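Engineer: sequence-free structure coming up:
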């Protein structure tokens, strides 16, 4: 896993090596093992290397084929590399020069052209230059596990693994985008193609963006779908078990130590049981003082039953939560506000002491129906549809105001308030509305001149459109696909990438292997989101078949959440007072400073629980402060 950057001057001017070096070096955390640039006249690539496979100099990038026609800078892992290498050797006379998976990319493009990207099984973001065609291709893996940001301004195309890579070029504008901020404040992210910066976009998951003599073009090479082939649970489990074994085995390939992010949930536990016979892979678990958030007891039982070493990281005992948040904001570049990012940052820092690679259960909830929102969407399409929007909104507001001092993970009042507010605002798109951080009824009083024109424009429009265009027979099928194509890459995967790479750790995601995603798409809706009974029946039964005790495979879902309300009122109170009261001018012109102050003071006094509304505001303030070079507090250990 690495950091990549590049420049393409469309007018033919030579790339400035000093600028390219700056763009690359600001991402040294993504690749502390080596850093190089390659110049080809009007195009230049940069690379920061985190050495995982073939640790010799033969694996260094940017890398070209022997003829020099194709050059790539690449971030990721290719799990079917051996299969592709054999085919290239047999059919095209390819001669290996290393054991690095990067080597097959230039050769594969020469052999198959753009079809290469749909043939790769793995996680990747890359820039590829075809000298003969004078073509730049930017590519992102099927589900968007690895990010790639780009801009095209004034005849200059730039790309990088992180926005800070683009902004390292002093000629790149730093203007914020009002519509991006509108989405960010509502969802805690912007979407899989947009950003909070006016000129910066993302390559969409499963897509390529091409720049050549014809201009700019984009093409999609994969997206999830649902065809519902498996209908019997036993039949689905029988098919899933050997497939998952193969996927996990493929993802263990590494020349450096591998660990497991073990939450105690079904997904990471299934990974742990799948690798148990292959070695002693260390399990790393976050512990929370608030017991409604803590899963260490189950995680410890998994470690005991699999006989694997186990480390528990007490994230609630973080002595410097403000500095941890500073690192989170720095590495998110203003694109994500996820309250669980801090614990993940601390978790991967601890994991890095002994491992450079870790397997994670990310994506299982989106593909195997683990979130309670799916059953809520089923309910919304039935009895919920009869609730008048006005009544749902009025009752939802009253329940929201009644949350007060309750700091438990999922109070019943909070769940009902969110359900009713979603019904009121979303109608048939309620599923998207349940992802909100700041409720829509707050926006008229909260928005300032910079956002006021957007008060009546739904920030969930992109999410809603993803639901509408999804290829699925029912609304619930379409909700699943929209989460897989919109919600997952925009929030969770961006968080996992940023927080792991901040500590130079590569995270691999077996549940997001295309073979597993396509298996999920072939399961009937009742196997993914059953109307009653435990969630994720396929995964629970697979875990039971692997010998896990009932306490593990029948454990209720908790999720990896930070106890946010108490964190803001407690260890971070001084920071919040500084941001929301003394320095509240930082929110202008986008938000009303006094309205932000009032929101905070209502939360601080325990009158109402505004934790999720305040979190993106706090993140935005610290990001704007960093952009301006006027940090609101000292940052340690960045």
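Structural biologist: In hand now; what should we look at? Predicted model, so just to flag it, every value in this text is computed and none were measured.

Engineer: all contacts plus neighbour counts: C-alpha atoms, from now on.
Structural biologist: Noted.

Engineer: check which helix or strand covers the residue positioned nearest the centre of the chain.
Structural biologist: Nearest residue to the geometric centre of the chain (C-alpha atoms, centre = their mean): residue 493, 1.5 Å. In this assignment (DSSP states H and E), residue 493 forms part of helix 493-501.

Engineer: so what touches that helix?
Structural biologist: 29-30, 144-147, 328, 331-332, 336, 338, 341, 344-345, 348-349, 362, 506-507 (C-alpha atoms under 8 Å, 6 or more residues apart in numbering).

Engineer: ok, now stretch 356-368?
Structural biologist: Contact partners of stretch 356-368, identified using C-alpha under 8 Å, 6+ apart, comprise 52, 254, 256-262, 267-268, 271, 370-371, 480, 483-484, 488, 492-493, 504-512, 517, 520-521, 528-529, 536, 538-539.

Engineer: just the ones of the residues you listed in helices?
Structural biologist: Mapping the contacts of stretch 356-368 onto helices (DSSP state H) picks out 267-268, 271, 480, 493, 517, 520-521, 528, 538-539.

Engineer: and the residues you listed, which is closest to residue 284?
Structural biologist: For the ones in helices among the contacts of stretch 356-368, the closest approach to residue 284 (C-alpha to C-alpha) belongs to residue 268, at 10.6 Å.

Engineer: now do the closest one: how many residues are near it, please.
Structural biologist: 25 (other C-alpha atoms under 10 Å).

Engineer: mark which of the contacts of stretch 356-368 are buried, thanks.
Structural biologist: Buried by 16 or more other C-alpha atoms under 10 Å: 52, 254, 257-262, 267-268, 271, 370-371, 480, 483-484, 488, 492-493, 504-512, 517, 520-521, 528-529, 536, 538-539, out of the contacts of stretch 356-368.

Engineer: take the contacts of helix 493-501 and keep only those in strands.
Structural biologist: Judged by DSSP state E, these include 506-507 as members of strands.

Engineer: ranges for the helices of the stretch 201-350 of the chain?
Structural biologist: Counting by DSSP state H, counting those that start in this stretch, the stretch 201-350 of the chain has helices at residues 233-251, 266-275, 296-306, 321-332, 341-351.

Engineer: actually the stretch 1-150 of the chain, not the one I typed
Structural biologist: Under DSSP H, counting those that start in this stretch, the stretch 1-150 of the chain gives helices at 17-25, 81-92, 104-112, 115-119.

Engineer: quick one on the thing from earlier: distance from the helix holding residue 493 to the middle of the chain?
Structural biologist: Helix 493-501 sits 6 Å away from the centroid of its parent chain (C-alpha atoms, centre = their mean, to the nearest Å).

Engineer: please compare the first structure with the one that follows:
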């Protein structure tokens, strides 16, 4: 894993500043690649490439970047791993190519030299973002992996093309001017993140997953899609094999993919929460490599989220060298601003806080870590998939006017009143049914179009609830989630893979892990696994109120179902309580600053939301967190 940065000045007026600017751009990505750095400058064409290296394969100087092709036509900067690079290497050897290293970077650039960018992207399997300069055509290509595991941003200002792993490297270039893109900021306040292709900065974008951009010396560019998951799905899926046959096929595919994910020249392990996803990955790892290192997390002296009891049982069964890491909640509280600042675009999924500290602890032991991220999206693990089927039934049986009346009745009762009632039946019942959930459900009943439910479920704020100057809402552009009623659950999964996964989950993990120079690998998001999963019959993913059916089938061959068959646990923090306690004064001070009155944030609305939360009228933790993160981000980057 590495950090890449570069720019191309088509004006050809800044050749004297090439080295100074590329050095600054690259150095701000230090944590993504602390082991080495490299630069390449072409003064004639006024182009500069920079690279920070986290050495994983071919630890010698033979893996150094920027790297030239053997014929000197191409030069590449690349971040990621090509998991089938050995297969690609053998194929290229048969075509007459020779290699001087064991680096996947060399395989990638020689593949592009032989086959071109498009064909190479189709053939490789991995997580990656790269920029490659074609000296012959005077054209640069920017490409990103199929699922968006690795980030890649680009920007055009005054006929200068900027590109890199994170937008903070653009800020380091003195010619790049930062300005907030209001449309994208509104998406942030709606969802808590900014999904591809958008960026919070004007004239700045993310390369979408499964896409690449070509940019020529005239300033013209094209964006092409080389992988489309929706076109990989057989629309007429039927149970053409037995459940056992499907399970065996998935086991074989996972074994192949995970064996390729285990290729590393540095210490490697896996996250093991004891849940279905991480247990599946760790189990198959243990069948291929003895005494693997596994890690789980709990909190010191606290009743907070703790997975160590379950993970320890799984670790004993699979025979791993297991470490239970302990997070001190005080360390999170003391470092909140520092953690938030690692995300150079506003990002308010609060599980970013423990993920950041977990990465810090794991890095002390290993450099590469496998995780079960992506399992929920591709094998149907989220509760919203179960919920959607029930809601669809309600919508089909009850007309809108009746749903609206029922919703109004529910909303007339405050969340606090509901909470007081359900607490009578104990904490177990109250966790399942509480006032905030009832109000959320009531909001769903008021929706006219069933297809709009997905957006509502993902949103922290609806358009009219955003705590921003209402005059800015004219900039809002509704995202068209292409959902149909025929197979709504599958459509939700597909939209999660294209929107929620790269926008939230993968951004969170990338920034948290790279802040500590830890490479995270996600086998479930290998495109071969993803395509297989989306072509499974639905009842092998979701059936009779259970999720991830096929993964459960794999696990129960070796592990008692009682160990992993339990309610889904989120990896979170008690943010609602902290905002009423330890973080209350800190949060109020942030919201009350005069200097945040910028014409964007509605300060009076923010204070109203905060006061309703601390007085227990509502649980507005997500709304408040989006506000606080925005303030911290703006103070750091604007």
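Structural biologist: Right, received. Where do you want to start? The shown structure was predicted, so the numbers you read here are calculated from the model rather than taken from an experiment.

Engineer: can you pull the TM-score for these?
Structural biologist: Superposed pair, TM-score by TM-score structural alignment, normalised by the length of the first structure: 0.91. Supporting alignment: 613 aligned residues with a C-alpha RMSD of 2.3 Å.

Engineer: closest to residue 182 of the first structure out of the helices of the stretch 201-350 of the first structure?
Structural biologist: helix 321-332 (17.1 Å).

Engineer: average offset of the closest one relative to the second structure?
Structural biologist: Here the mean offset of helix 321-332 of the first structure against the second structure after fitting is 2.4 Å, by mean C-alpha distance after the TM-score superposition for the first structure.

Engineer: from the contact counts, what lies against that helix?
Structural biologist: For helix 321-332 of the first structure, the packing partners by 3 or more C-alpha pairs under 8 Å, 6 or more residues apart in numbering; DSSP states H and E come out as helix 341-351, helix 493-501, helix 611-628.

Engineer: change it to 7 Å
Structural biologist: Under the contact criterion of 3 or more C-alpha pairs under 7 Å, 6 or more residues apart in numbering; DSSP states H and E, helix 321-332 of the first structure touches helix 341-351, helix 611-628.

Engineer: okay if I get the ones you listed as JSON lines plus mean neighbour count and distance to residue 319 of the first structure?
Structural biologist: Shown next, in JSON lines, are those (neighbours: other C-alpha atoms under 10 Å; distance: least, C-alpha to C-alpha, whole Å):
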{"stretch": "helix 341-351", "mean neighbour count": "24", "distance to residue 319 of the first structure": "12"}
{"stretch": "helix 611-628", "mean neighbour count": "21", "distance to residue 319 of the first structure": "19"}
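
Engineer: export the ones you listed to a markdown table and tack on distance to residue 414 of the first structure?
Structural biologist: Formatted as a markdown table, those follow (distance: least, C-alpha to C-alpha, whole Å):
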| stretch | distance to residue 414 of the first structure |
| --- | --- |
| helix 341-351 | 22 |
| helix 611-628 | 11 |
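
Engineer: tell me which of these lies nearest to residue 65 of the first structure.
Structural biologist: Taking C-alpha to C-alpha, helix 341-351 is the member of those nearest to residue 65 of the first structure, at 34.8 Å.

Engineer: by contact count, what packs against that closest one?
Structural biologist: Checking 3+ C-alpha pairs under 7 Å, 6+ apart, helix 341-351 of the first structure ends up next to helix 321-332, helix 493-501.

Engineer: can you list contacts of that helix?
Structural biologist: 284, 286, 313, 315, 324-325, 328, 495, 499-500, 503, 505 (C-alpha atoms under 7 Å, 6 or more residues apart in numbering).

Engineer: for stretch 417-428 of the first structure, same thing?
Structural biologist: If you take C-alpha under 7 Å, 6+ apart as the criterion, stretch 417-428 of the first structure is touched by 389-390, 392-393, 396-397, 399-400, 430, 433-434.

Engineer: the same query, at a cut-off of 6 Å, please.
Structural biologist: Stretch 417-428 of the first structure is contacted by residues 389, 392-393, 396, 399-400, 430, 433-434 when judged by C-alpha atoms under 6 Å, 6 or more residues apart in numbering.

Engineer: please flag which of the residues you listed sit within helices.
Structural biologist: Those of the contacts of stretch 417-428 of the first structure mapping onto helices are 389, 392-393, 396, 399-400, 430, 433, per DSSP H.

Engineer: what lines up with the residue nearest to the centre of the first structure in the second structure?
Structural biologist: With TM-score structural alignment as the criterion, residue 493 of the first structure lines up with residue 506 in the second structure.

Engineer: same question for residue 382 of the first structure.
Structural biologist: Under the pairing rule here (TM-score structural alignment), the equivalent of residue 382 of the first structure within the second structure is residue 393.

Engineer: what number of residues lie near its match?
Structural biologist: Neighbour tally, residue 393 of the second structure, other C-alpha under 10 Å: 10.

Engineer: what kind of secondary structure is it in?
Structural biologist: helix (DSSP: H, G, I helix; E, B strand; the rest coil).

Engineer: neighbours of residue 334 of the second structure, just the number please.
Structural biologist: Residue 334 of the second structure has 11 neighbouring residues, counting by other C-alpha under 10 Å.

Engineer: that one and residue 513 of the second structure: what is the separation?
Structural biologist: Counting by C-alpha to C-alpha, to the nearest Å, the separation of residue 334 of the second structure from residue 513 of the second structure is 19 Å.

Engineer: and residue 192 of the second structure, by the same measure?
Structural biologist: Counting by C-alpha to C-alpha, the gap from residue 192 of the second structure to residue 513 of the second structure is 20 Å.

Engineer: over to residue 62 of the second structure?
Structural biologist: Counting by C-alpha to C-alpha, the gap from residue 62 of the second structure to residue 513 of the second structure is 26 Å.

Engineer: these two - which one has more neighbours?
Structural biologist: Per other C-alpha under 10 Å, whichever of residue 62 of the second structure and residue 513 has more neighbours is residue 513, with 26 against 14.

Engineer: redo the contacts of stretch 417-428 of the first structure as CSV? Include neighbour count and distance to residue 196 of the first structure.
Structural biologist: Listed next are the contacts of stretch 417-428 of the first structure as CSV, based on neighbours: other C-alpha atoms under 10 Å; distance: C-alpha to C-alpha, whole Å:
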residue, neighbour count, distance to residue 196 of the first structure
389, 18, 31
392, 19, 31
393, 22, 29
396, 24, 29
399, 20, 31
400, 21, 28
430, 24, 24
433, 27, 20
434, 23, 21
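
Engineer: of all the residues you listed, which comes closest to residue 44 of the first structure?
Structural biologist: residue 433 (42.4 Å).

Engineer: what is the equivalent residue in the second structure for the closest one?
Structural biologist: Matched by TM-score structural alignment, residue 433 of the first structure corresponds to residue 456 in the second structure.

Engineer: what do you get for residue 343 of the first structure?
Structural biologist: Under TM-score structural alignment, residue 343 of the first structure pairs with residue 354 in the second structure.

Engineer: what do you get for residue 594 of the first structure?
Structural biologist: Matched by TM-score structural alignment, residue 594 of the first structure corresponds to residue 604 in the second structure.
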